[in-house]
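# everything below, folded, please.
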Amino acid sequence: MTVNYATPAPEKLFPVAGIRLGVAEAGIRKADRRDLTLLEVESGATVAGVFTQNRFCAAPVHLCRQHLASGRDIRALVINTGIANAGTGDEGMRAAQDTCAAVGQLLGVDAGQVLPFSTGVILEPLPVDRLVAALPRCRDDLQADRWHAAAHAIMTTDTVAKAASRRVEIDSKTVTVTGMSKGAGMIKPNMATMLGFVATDAGVAAPLLQQLVREAADESFNCITVDGDTSTNDSFIVIATGRSGATFADAAAPGYARLREAVVGVARELAQAIVRDGEGATKFITVAVEGGRDREECRAVGYAIAHSPLVKTAFFASDPNLGRILAAIGYARVDDLAVDNVRVWLSSAGHDVLVAEKGGRAASYREEDGARVMQSKEIIVRVDLGRGKASANVYTCDLSYDYVKINADYRS
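Take a look at the predicted model:
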């Protein structure tokens, strides 16, 4: 069950000139499901990415970093679900390399021009033979309008496919931005257990694209948390094919702000979709922190609230045990925080309830008002630290019985 999210219809996902996608059933871990995706990139595109900070990062993450660092044209991405190829040592690296070699041979490019991605169970070997055997079916399926199918093929515990698309006019040219992501659990910033892929037909110089992918991640995938766990395979890739004719050499280029807004907007939509599909989630919660001295301390407070299992279980039960929020603010390690200046509100559907001020419960607060807000599917926790002008948002969900069930049965 998702919180106010549905996969866009296929026709709502615009093709990106210079990109083709194909999917197949490879039987990586389970039979009779699409679990292998091939994304072909025309020559001349620029590609940039950011990856997990987990020290146990998976073999495909290591290989992606190497291939991107080489500076060569990236001509293909290959994505499997079911097996993460993480915690697999030298065997896992060989599996990732063999995957790239097979894709390269199939498409007539070098293995170093292929980026591999895996997601699924950790500590299990990747069945490369089954993956390689299914690659020709992916190639035969390659089409520009297969984003909808590909978004389904990269799912693991997701209950819905996640995709987004926008078109903007820049200098009399129509620029398309389309993306897809997967993720539902093991979600925490830096980055979450997610894969995200966004493509645009704008042309973006390589240094600027690397800046853009970092900024987009920082404003989207690094603002979400489901359970506070950082995974081994997290990857976010942005591809710029240049086929629209709109090109950008630096951030000062006319129209670049509109492109940036579109890319960040798609990334944020995909990131929020992950939280809306959080394992067992019944509520989508925005933690909006303002009045900080800088963005980082606002984020620290936002993450403290959003990561707290006590806060999240209270929201699941619609129990206005809101002292848990104050406790989380208090342990967020904000130096010299004056608690008398802190104010906290709960908001939903036009209702704005002041909960705490002047170091304690607001005089106007009534528990039935808090409970009414907490029964909503979409809730905003707004915190004013009263010490500056900075702000930041963090997006999370509640923590339900089903989260435990899903993760207890994950390998079954």
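# every contact and neighbour count from this point should use C-alpha atoms.
OK.
# I'd guessed Cys64 sits against Ser118; true?
No. When contacts are counted by CA atoms under 8 Å, Cys64 is not listed as touching Ser118 (11.1 Å).
# more neighbours: those two, which one.
Neighbours were counted for Cys64 and for Ser118 using other CA atoms under 10 Å; Ser118 has more, 27 against 22.
# second chain to compare with the first, below:
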Amino acid sequence: MKKIEGGITAAKGFQAAGGAAGIKKQGVKDMALVYSEVPCVAAGTFTTNIVKAAPVKWDQEIVYNHPTAQAIVCNSGIANACTGEEGYGYCRKTAEAASAALSIPEDSVLVASTGVIGKQIPIDKIAAGVEMLKPQLAATREAAATAAQAIMTTDTEPKEVAVQIEIGGKTVTIGSMCKGSGMIHPNMCTMLSFVATDANISKEMLQKALSEVVPDTYNMVSVDGDTSTNDTVLLLANGLAGNPEITEENEDYKIFKEALFEVNKTQAMHIAGDGEGATALFEVTIQGAESKEQAVTLAKSVITSSLTKAAIFGHDANWGRILCAMGYSGAKFDPENVDLYFESAAGKLQIITKGVAVDYSEEEATKILSEPKVTATADIHMGEATATAWGCDLTYDYVKINADYRS
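Take a look at the predicted model:
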């Protein structure tokens, strides 16, 4: 597997476009279109929030009950959440517009929205946006980058990744774009991820692969503990790589799943590192757990601790907050048998052993915690299981951004 320069158009047969449809301020990119030259099998995972946005309900119907999909229409600025039957009807109208423009079936159009909850989307602008974007569709690197920019809300940068693998003597590519910065606590944020591959794989195995990698990637991210109404991961596969079709859990499936994991892990880290107002990506690894479930619970408890996140922002090795967060997680462990380390590009330092502070240098700890990526590793010495979660520091700017979000 190798990472390559690219995004949503990296795989054969995929085109994209992005532009300003007038949903946001004048001239700001706010709408993206992704299109496959041939029908795709589709897979998806979605928010577990009981309050589900209209596009989530629409996409669940398409992914679960229709054989193929061929296009994705995404707008930013308005989430089309808590909008009732009218909002769901606008999903249908969006699909109708894309169907007419692209000459594809209405039920092969997936839709996604992100932004303010509770407002109806301006469907006339959305429909006009589809018409605007259709002639701009291209398979170029620039087209992918423009589409990635168009789906951003409070993100400070577009998030793209692409990898290549070899399956059955054929080069298979997976490309992705995603957005997410706040309201991030996936349980499949406001998180949207679109993944496109030219792999030849059955719909059943595509869904299986996605469902197997999401728990250890997107579901291990938290910026602020809020699970969005709009969380959506969509995966399209058009088969144009020409590899023998993957229809079972064989070696080809394993290779594909590993590459898909790498793409989604990279994007999960991009989201965490670009958390609203964040200055650092905060990675937490639990080692020596007796079960994966225990490790996951402990890791996620630490990255969602506001006090721990604030300490990371202050470059303060306040390890007591980490041990405290582990203690109220609900997972059982012996606090007097925990070793804790901080690590970054500036070095690695053990902070506690057997639950008690070691004689470490506060100056060295501060230096380690001042890097843009900081890792805390806790070994609880109970078994062989491990889990890693990603979050970010909690800064003044997070409050400012969310206090002013609608205005």
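# how near is the residue in structure 2 sticking out farthest from the centre to Asp379 of structure 2?
Largest separation from the mean C-alpha position in structure 2: Asp359, at 38.9 Å (CA atoms, centre = their mean). Look at Asp359 of structure 2 and Asp379 of structure 2: by CA to CA, to the nearest Å, they are 18 Å apart.
# next: Tyr360 of structure 2.
Taken as CA to CA, the span from Tyr360 of structure 2 to Asp379 of structure 2 is 18 Å.
# again with Thr173 of structure 2
37 Å.
# which one of the two is surrounded by more residues?
Thr173 (27 against 20).
# need the counterpart of that one in structure 1.
Correspondence of Thr173 of structure 2 to structure 1, assessed by TM-score structural alignment: Thr176.
# quick one: contacts of whatever helix or strand Met177 of structure 2 lives in?
Taking DSSP states H and E as the criterion, Met177 of structure 2 maps to strand 170-179. Here strand 170-179 of structure 2 makes contact (CA atoms under 8 Å, 6 or more residues apart in numbering) with 6-12, 148, 151-153, 155, 158-166, 190-199, 241-243, 259-260, 263, 267, 271.
# average distance between the longest strand seen in structure 2 and structure 1?
Criterion DSSP state E: the longest strand present in structure 2 is strand 31-46. When structure 1 is overlaid, strand 31-46 of structure 2 sits 1.6 Å from its aligned residues on average, using mean CA distance after the TM-score superposition for structure 1.
# I'd like to know how many residues surround the closest residue to Ala138 of structure 2 other than its chain neighbours.
Nearest residue to Ala138 of structure 2, sequence neighbours excluded (CA to CA, 6 or more residues apart in numbering): Gln15, at 4.7 Å. Residues within reach of Gln15 of structure 2, counting by other CA under 10 Å, total 25.
# what lines up with Gln15 of structure 2 in structure 1?
Gln15 of structure 2 maps onto Arg20 in structure 1, by TM-score structural alignment.
# ok, the aligned residue in structure 1 for Ala357 of structure 2 - contacts?
Counting by TM-score structural alignment, Ala357 of structure 2 corresponds to Arg361 in structure 1. Residues in contact with Arg361 of structure 1, defined by CA under 8 Å, 6+ apart, are Val355.
# how far away is Arg361 of structure 1 from Gly370 of structure 1?
Taken as CA to CA, the spacing of Arg361 of structure 1 relative to Gly370 of structure 1 amounts to 12 Å.
# any common contacting residues for the two?
Residues touching both Arg361 of structure 1 and Gly370 (CA under 8 Å, 6+ apart) are Val355.
# what about the aligned partner of Val275 of structure 1 in structure 2, how many neighbours?
Applying TM-score structural alignment, one finds that Val275 of structure 1 aligns to Ala272 in structure 2. When counting by other CA under 10 Å, one arrives at 30 neighbours for Ala272 of structure 2.
# any idea how far Ala272 of structure 2 lies from Met183 of structure 2?
Note on Ala272 of structure 2: its distance to Met183 of structure 2, by CA to CA, is 11 Å.
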